[in-house]
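J.: what's the 3D shape of this:
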Amino acid sequence: MGVSMREVAAAASVSVGTVSNVLNSPDKVAPATVIRVQAAIEALGFVRNDAARQLRAGRSRCVGLVVLDVGNPFFTDIARAAERRAGDHDLTVLLGTSDDDERREHAYIDAFDEQRVYGLLVSPIGDDLGRLDLLRRRGTPVILVDRDADGTPFDSVAVDDIAGGRLAVSHLCSIGRRQIAYVGGPAGLRQVADRRRGAEQAVAEVDGASLEVVETSALSVLAGREVGESLQRRSPAARPDAVFCANDLVAIGVLQAFTMLGGDVRVPDDIALIGYDDIDFAGSAVVPLSSVRQPTSLIGATAVELLISAATESPQRHRPSNPVFQPELVARASTLG
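T.: From the prediction side, this is the model:
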């Protein structure tokens, strides 16, 4: 049997209400009393019953965060920024990764719902948001992360991926490349599709430019390496002269195939290479990788702020907010030599 608040109160010679205030609103209690109660808590080994507190409040102090791939530093950076901002508001972030699997995504959504989380931050896999809308209508704030939800009932924070795709391919065309390959997938991911659309728009504006689409099953280093190896097996005349990858992990895999596995492709002399996200590894690759930078810290922090706003406003007065940030081109040796 655990130690009760009543026992803590008796040991500190205060009321149960004072113990509760020390735990939840210490600014309402005299500093000397706070010290005395904290000493009693430590001496008795009292552990707060958060489940009971959650039932009374109707909502926990935990925020659920579901990302596509926690192994991708892009999402890791978003999670860290969200965790820092949540901590400023006495909230804790619980992280789950869907691994681009809708069943896993649904399982995490259901688990966080059962835990009565304060709110949910999620990078959804597909366009069917029905499960998330049901959660929202039951009173749990839901913020879409790395997805523009303008025109829907959801708050969201995103980056203009169409503009990012245009940036990448316009840069490749500006250095004289015309036979461009776009590498990434699955194609059903909104981010992959939007970056491709931007690439197509950029190619359409340049005479003689073309875009070959090479779909991958995942946005991983291994998937990129497989594509790089397949490009190496082509004759030099059949290869593209530039490759735009849907994220930096894919680009790093392509680069490994070209430079570290006995290949004969020189970057950028034979094939210029650019990624997306500008993760920390990009700048320290064997050939520093050009990339399209996303403001990960701003995305994570803004998502938490939107969540708090949605949680504290009445549903009748809340109006969804959908900020969209602009990406930035970071050109390095993989395109500039």
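J.: C-alpha from now on. contacts and neighbour counts both.
T.: OK.
J.: run a quick neighbour tally on residue 313.
T.: For residue 313, the neighbour count with other CA atoms under 10 Å is 11.
J.: how near is it to residue 39?
T.: Look at residue 313 and residue 39: by CA to CA, to the nearest Å, they are 37 Å apart.
J.: how distant is stretch 278-296 from the center of its chain?
T.: 16 Å (CA atoms, centre = their mean, to the nearest Å).
J.: list the buried residues of it.
T.: Residues of stretch 278-296 classed as buried: 278-279, 282-283, 287-296 (neighbour count, 16 or more other CA atoms under 10 Å).
J.: please apply the same query to stretch 135-143.
T.: Of the residues in stretch 135-143, those buried under the neighbour-count criterion (16+ other CA under 10 Å) are 135, 136, 139, 140, 141, 142, 143.
J.: list of residues touching it?
T.: Residues from elsewhere that reach stretch 135-143 (CA atoms under 8 Å, 6 or more residues apart in numbering): 113, 116-122, 132, 154-157, 303, 306-307, 310-311.
J.: one more time with 10 Å
T.: Applying CA atoms under 10 Å, 6 or more residues apart in numbering, the set of residues contacting stretch 135-143 from outside is 59, 63-65, 109-110, 113, 116-123, 130, 132-134, 149, 153-157, 303-312, 314-315, 320-322.
J.: which of those fall within strands?
T.: 63, 64, 65, 119, 120, 121, 122, 155, 156, 157 (DSSP state E).
J.: Proceed likewise with the subsequent sequence, for comparison:
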Amino acid sequence: MPVSIREVAQRAGVSVGTVSNVLNRPDEVSAESVDKVTRAIDELGYVRNDAARKLRAGISTTVGFVVLDGQNPFYNDVVRGAEDEATRHGIAILYGNTDEDHRREKLYLDLFEEQQVRGLLIAPYGDVTSRLQRLRSRGIATVLVDRFSGDGRFSSVSVDSVVGGRMAAEHLIQTGRRRIAFVGGPFDIRQVNDRLAGARVAAENAGDHIDLEVVATAAMTVDEGVAAGARIVSRPRREWPDALFAANDLLALGLLQSLVVDGRMLVPDDIAIIGFDDIAFAAAAAVPLSSIRQPSRMIGRTALRIVLEEATDPDSIARQTVFQPELVVRASTRAR
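T.: You can find the predicted model right below:
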């Protein structure tokens, strides 16, 4: 069992309060008492519970981070960026994956509220505004991650997904593609809607000769991408699109896998594929995957810095940090 502060006091022959003062306010204690307590600590091997001390003082050393999809390497990189920044400040990250599930999201929010974390970073699933307002009323600073705060109530760190969607579709059009299928879902995820909105802008700007359809998926996973690819290939050949814009790279990799296994549609000769996020696996795919890159680690680092600043100054004004996406072209969208 760990040595208690009471045992230290007994060994030193002083009160528990004196030991506490030696640990926290040594300038208020006599040199003799400091010497007695120090020797008792050394003899017993006492290790102070710094986390408990800070918790009693109302200063938590943890920040909660709730992500939308823990299987997506993009979010892993965002969390890694937050962890790198947290380490610099002596803060630990408590991590929760909602897996696009409202019940799991509520469970983690309940947990982090009970733990009285110093701050909360969240890539939300749906609308959690009222819940985040409650957390803030309890002194827990909150920053949205990978989601723009439309009403400006909360600080947010995101990438302009509308611009990214437009860039992806414009690239496909510039390579000569005219029948584009947007593959993604569910559509209660804001990022999916934004990326589709950007693609629609690009199609409209290009004129009536561009056909943009939507192939809905139940989730943003490789398996859903494989299933969507199978549905597309099962159509009559005259109904095949000549380009696919996947709402994220996991879907794009699933689409690529499905098409490669089937073998009837060659990438990029018959059909081009572009994803979103530019995860590490994109460049290593059987056909290297074009993608819209997000600065994932920078998003995490920036969000952590903001939440700590707001935890220190609750009256600070919410800020919206929006990074611009970058088009990364690889073999999967080579021009015909």
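J.: got a TM-score for the two of them?
T.: The TM-score (TM-score structural alignment, normalised by the length of the second structure) is 0.89; 321 aligned residues with a CA RMSD of 2.4 Å.
J.: if we can go back for a sec, what's the most distant pair in the buried residues of stretch 135-143 of the first structure?
T.: For these, with distances taken as CA to CA, the pair at the greatest spread is 139 and 143 (12.7 Å).
J.: how would you label the residue sitting nearest the centre point of the second structure: helix, strand or coil?
T.: In the second structure, the C-alpha closest to the average C-alpha coordinate belongs to residue 75, at a distance of 4.1 Å (CA atoms, centre = their mean). Following DSSP: H, G, I helix; E, B strand; the rest coil, residue 75 of the second structure is assigned to helix.
J.: let me see the contact set for it.
T.: 66-69, 81, 97, 123, 145-146, 277, 279, 296-297, 299-300.
J.: show me the residues you listed that map onto strands.
T.: Cross-referencing the contacts of residue 75 of the second structure with the strands (criterion: DSSP E) gives 66, 67, 97, 145, 277 as the overlap.
J.: the first one: neighbour count?
T.: Residue neighbour count, defined by other CA under 10 Å, stands at 27 for residue 66 of the second structure.
J.: how much space between it and residue 172 of the second structure?
T.: Distance of residue 66 of the second structure to residue 172 of the second structure, given as CA to CA: 34 Å.
J.: same check on the fourth one?
T.: Residue 145 of the second structure sits 28 Å away from residue 172 of the second structure, taking CA to CA as the criterion.
J.: more crowded one of these two?
T.: Ranked by neighbour count (other CA under 10 Å), residue 145 of the second structure and residue 172 place residue 145 first, with 29 against 24.
J.: quick one, what contacts residue 7 of the second structure?
T.: With contact taken as CA under 10 Å, 6+ apart, residue 7 of the second structure is in contact with 13, 16, 40, 41, 44, 46.
J.: got the residue ranges for the helices in the stretch 1-150 of the second structure?
T.: According to DSSP state H, counting those that start in this stretch, the stretch 1-150 of the second structure carries its helices in the segments 5-12, 16-24, 31-44, 50-56, 73-88, 102-114, 129-137.
J.: closest one to residue 234 of the second structure among these?
T.: Shortest distance between residue 234 of the second structure and the helices of the stretch 1-150 of the second structure, using CA to CA, is found for helix 73-88: 29.9 Å.
J.: average offset of that closest one relative to the first structure?
T.: After superposition onto the first structure, the average distance of helix 73-88 of the second structure to its aligned residues comes to 0.4 Å, using mean CA distance after the TM-score superposition for the first structure.
J.: got the angle between the host helix or strand of residue 251 of the second structure and helix 73-88?
T.: Here residue 251 of the second structure is covered by helix 249-262, with elements defined by DSSP states H and E. With axes from the mean of the first three to the mean of the last three CA atoms, to 10 degrees as the basis, helix 249-262 of the second structure and helix 73-88 are set at 150 degrees to each other.
J.: from the buried residues of stretch 278-296 of the first structure, pick the one nearest residue 18 of the first structure.
T.: For these, the nearest to residue 18 of the first structure is residue 296 (41.4 Å; CA to CA).
J.: could you check how far the residue nearest to the closest one when sequence neighbours are not counted is from residue 302 of the first structure?
T.: Setting aside the residues directly before and after it, residue 296 of the first structure is nearest to residue 78 in space (CA to CA, 6 or more residues apart in numbering), at 5.1 Å. Here residue 78 of the first structure is placed at a distance of 10 Å from residue 302 of the first structure (CA to CA).
J.: which one's more surrounded, the two?
T.: Using other CA under 10 Å, the more surrounded residue of residue 78 of the first structure and residue 302 is residue 78, with 23 against 20.
J.: I figured that one hits residue 277, correct?
T.: No: here residue 78 of the first structure does not reach residue 277: they are 11.4 Å apart, not a contact under CA atoms under 10 Å.
J.: distance from stretch 147-160 of the first structure to the middle of the chain?
T.: Distance of stretch 147-160 of the first structure from the chain centroid (CA atoms, centre = their mean) equals 14 Å.
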